[in-house]
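K.L.:
Whatever this is, show me its structure:
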Amino acid sequence: MTWNDESVRRLLRQMFHTAIESAAPSAAVLHNLPPKPTGRCVVVGAGKASAAMAAALDAAWPDVELSGVVVTRYGHHVPAGRIRIIEASHPVPDEQSLEAGRAVLEAVQGLNETDLVVALISGGGSALMVAPAGDMTLADKQEVNRLLLESGANIREMNAIRKHLSRIKGGRLALAARPARVVSLVISDVPGDDPSDIASGPTVRDDTTVETVQAIIRRRGIRLPERAHAVLDNGCSTPRCADIVSDVRIIAAPSLALAAAAKVAESAGLRPLILGDALEGEAREMGAVMSGIARSARIRGVPISGPAVILSGGETTVSINGPYGRGGRNTEFLLSLAVGLDGQDGIWALAGDTDGIDGTEDAAGAIIAPDTLARSREAGLDAKGLLGGHDSYTFFEHLDDLIRTGPTLTNVNDLRAIFIR
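P.N.:
Modelled structure (predicted):
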């Protein structure tokens, strides 16, 4: 096949959409349902995919006494029959996030051994469902989230802190549901698929300690609000492992999405190379590293010769140390990659968040091509300046290279695909 700009862009988009389709919540839920309970079924949950998951469960069990409440991001609502849907803010919680925390905890009260709690958990749940610990207020939680997002901390570090400042995360929801049986259906959006890190593990045992959290705070230089510090100073720890009994099932994950994208590449006659589904680090630094790998592949055929595609997943971070513009980790990665490639011929790339929203913007990600920098100069854009100001969205918006899918109602983290001709 002759690969040109149009055909490569079309293939990259196809790979991205196929990866998203592989994590469709409805099919994933239906394939992983537990046996029906002899008593009641209470459905609770939080995350960007939770409403779609709830709708699938409600439709699958019309003969079960079923009720419940789940929270999802604004714009991700779908009707879920007997299950109440709350929409809330992400990535910083709002009043609806607080209401969701209250409603979910209330939903699991007064249950017995014959009842079943199905927890529908997916990425984004940490902000969407909050129950501040101690004397913390919603404003404190909002400030904590803002500080964490700007600190450069990885998702594991952020969620360790969130768990210890919450009355619902870190396994506390599972404790609240006792003595009912708890089954958690989880769509992973974190490197390594550790369920305790997904939505801060509301139904999963937590192995971190207050000392662990204090060390992260010191290392990252995070200045928490006074009431948050008071919670940690009082030794408010998450429940110990033996106290948590929960059947946790990962029903969709980044590795499966990468495999689906690789199959599309193979069908098109490309050699796929999957670097892994758990790559972390600063977005701009990863872009620079990946530019070196891509150039080596294009020029020397190492680590793979073209036509090929280099795939990776995981979640990068963007540390903010001053004024910043618009953009998310995927567009920042791509802008850094474009700068590093410096117009190298025969290389295209796509990076996007499978939930359809990169950061807080209306795009999932973007695409770069060999002529990206040339076109940006013609448009009067300063690529390096915009990268330094964390304004990658503006860069790609001007070039009309943003990818807009709208909310996908699932979330298996980011997908990055680099095409080598």
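K.L.:
make it CA atoms for all contacts and neighbour counts henceforth
P.N.:
Will do.
K.L.:
Can you tell me how far residue 203 is from residue 299?
P.N.:
Distance, residue 203 to residue 299, by CA to CA, to the nearest Å: 49 Å.
K.L.:
And this one, please, so the two structures can be compared:
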Amino acid sequence: MTDAPTLLRQMFDAAVAAALPSQVLAGHLPAKPAGRVVVVGAGKASAAMGAALEAAWGPCEGLIVTRYDHAVPCEGIEIVEASHPVPDAAGEDAARRILSLAEGLGEGDLLVALISGGGSSLLSLGADGVSLRDKQALNRVLLASGASIDEMNCVRKHVSAVKGGRLAAAAWPARVLSLVISDVPGDDPSHIASGPTVADATTLQDAREIVARYGMDLPDSVVAALADPANETPKTLDRAELRMIAAPMASLRAAQAICPVPCLVLGDAIEGEAREVGRAMAGMALSVRQHGLPIAPPCILLSGGETTVTLPADATGRGGRNVEFLMGLLDGLDGASGIHAIACDTDGVDGAAEVAGALIGPQTDRSGLNGAMANYDGHGLFARLNAQVITGPTLTNVNDFRAIYIE
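P.N.:
This is a model prediction of the structure:
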């Protein structure tokens, strides 16, 4: 049998391949309609989605904003790169232009929206009175707060000119077709990139309660926007259709399909503090190893989802959800033999580092673990151990992939 690290990496690669726009998008397209078609998009996979769409339909007009170094050339669609996870002026300008394109459509036109994870930060046009600087400050507070992705997106929607269904509302009376790659637990499209083309069930009151719950210190303009009834999001949308073209569970199933040992899929929507999720899964892996429960070894425990990392003010390291998970797992395993694991973000970027994640095994040196955990320096730890998984931009994003192999 293939050695454990190689097998785990092959499974991760299979999960990513199952979500590549070039492989999945064309099967979800209708015939290209007559009349004007404008293509817009936002997210880490959006440029690759645009290229896949043009491969099926031919050159199209439109504008897509993606993360720096994630551009894919298109024939007719303009591609703009911008900052993620903290927005910048390029993203703000692109969002303004995308909104203008939508507003210029008529009843016989079609807006195609290509949406994937990361789009929330890339579509960074604030509500009236909220500057780019204040949006940047908001994002930094949200990322360090410990709030879930759903909670962060609820706040973002209510201080945006584009998110929370506002892009689709701006396109009315044109039809809107959204093609979406899910990177959120539960695949709720209103949470993917903060749902720019999806009616929003959350409210300004919900957003204010989230801010209070986590004690967020926000700019005055953001506080004012969350108190302004004009910033309530659309609760219904006409003439808007959505098709989900890739999602976390499909990628987990693709990994499972190439595995030569039994796989137990624990879920595609696991949330919680990353380090504590790692410790909990260490306990499960040890139970499998000792008792053969809930599955007998050799086997693999598969999971996806999006954990959180709550950073203390004095954190000095370089980290991300997946390396935090692996440090918690290493800590919980306490040197146990016969257990290997991989944890990676399917977009190739864990946290703010250009590193997908890492691999660990029974021989992983734990001597620097406590110091790395104290400094939230998972990337530093695994770089020193030569255990990082570096893919470069994968041009898709179906959230985190975790696999634990028990001999």
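K.L.:
re earlier: in terms of neighbours, single out the busier of residue 203 and residue 299 of structure 1.
P.N.:
Each of residue 203 of structure 1 and residue 299 had its neighbours counted (other CA atoms under 10 Å), and the higher figure belongs to residue 203 (30 against 14).
K.L.:
Just give me the match in structure 2 for that one.
P.N.:
In structure 2, the residue equivalent to residue 203 of structure 1 is residue 197, according to TM-score structural alignment.
K.L.:
isn't that match right up against residue 172?
P.N.:
No: the pair residue 197 of structure 2 / residue 172 is not scored as a contact, 11.0 Å apart, by CA atoms under 8 Å.
K.L.:
check which helix or strand covers the counterpart of residue 247 of structure 1 in structure 2.
P.N.:
Per TM-score structural alignment, the equivalent position to residue 247 of structure 1 in structure 2 is residue 241. When elements are assigned from DSSP states H and E, residue 241 of structure 2 belongs to strand 240-246.
K.L.:
Next secondary structure after that strand?
P.N.:
Counting by DSSP H and E, the next helix or strand C-terminal to strand 240-246 of structure 2 is helix 248-257.
K.L.:
which residues sit in contact with residue 179 of structure 2?
P.N.:
Residue 179 of structure 2 makes contact with 25, 28, 112, 113, 114, 115, 242, 243, 244, 245, according to CA atoms under 8 Å, 6 or more residues apart in numbering.
K.L.:
Show me which positions of stretch 311-320 of structure 2 end up buried.
P.N.:
Neighbour-count burial for stretch 311-320 of structure 2, counted by 16 or more other CA atoms under 10 Å, picks out 317, 318, 319, 320.
K.L.:
again, but for stretch 88-107 of structure 1
P.N.:
88-94, 96-105, 107.
K.L.:
ok now do the match of residue 203 of structure 1, which residues does it touch?
P.N.:
Going by CA under 8 Å, 6+ apart, residue 197 of structure 2 touches 113, 163, 164, 165, 166, 167, 168, 169, 176, 178, 240.
K.L.:
if I look at the counterpart of the first one in structure 1, how far off is residue 71 of structure 1?
P.N.:
Pairing criterion TM-score structural alignment: the partner of residue 113 of structure 2 within structure 1 is identified as residue 119. Using CA to CA, we find residue 119 of structure 1 at a distance of 11 Å from residue 71 of structure 1.
K.L.:
do the same with residue 363 of structure 1
P.N.:
Distance check for residue 363 of structure 1 against residue 71 of structure 1: by CA to CA, it reads 22 Å.
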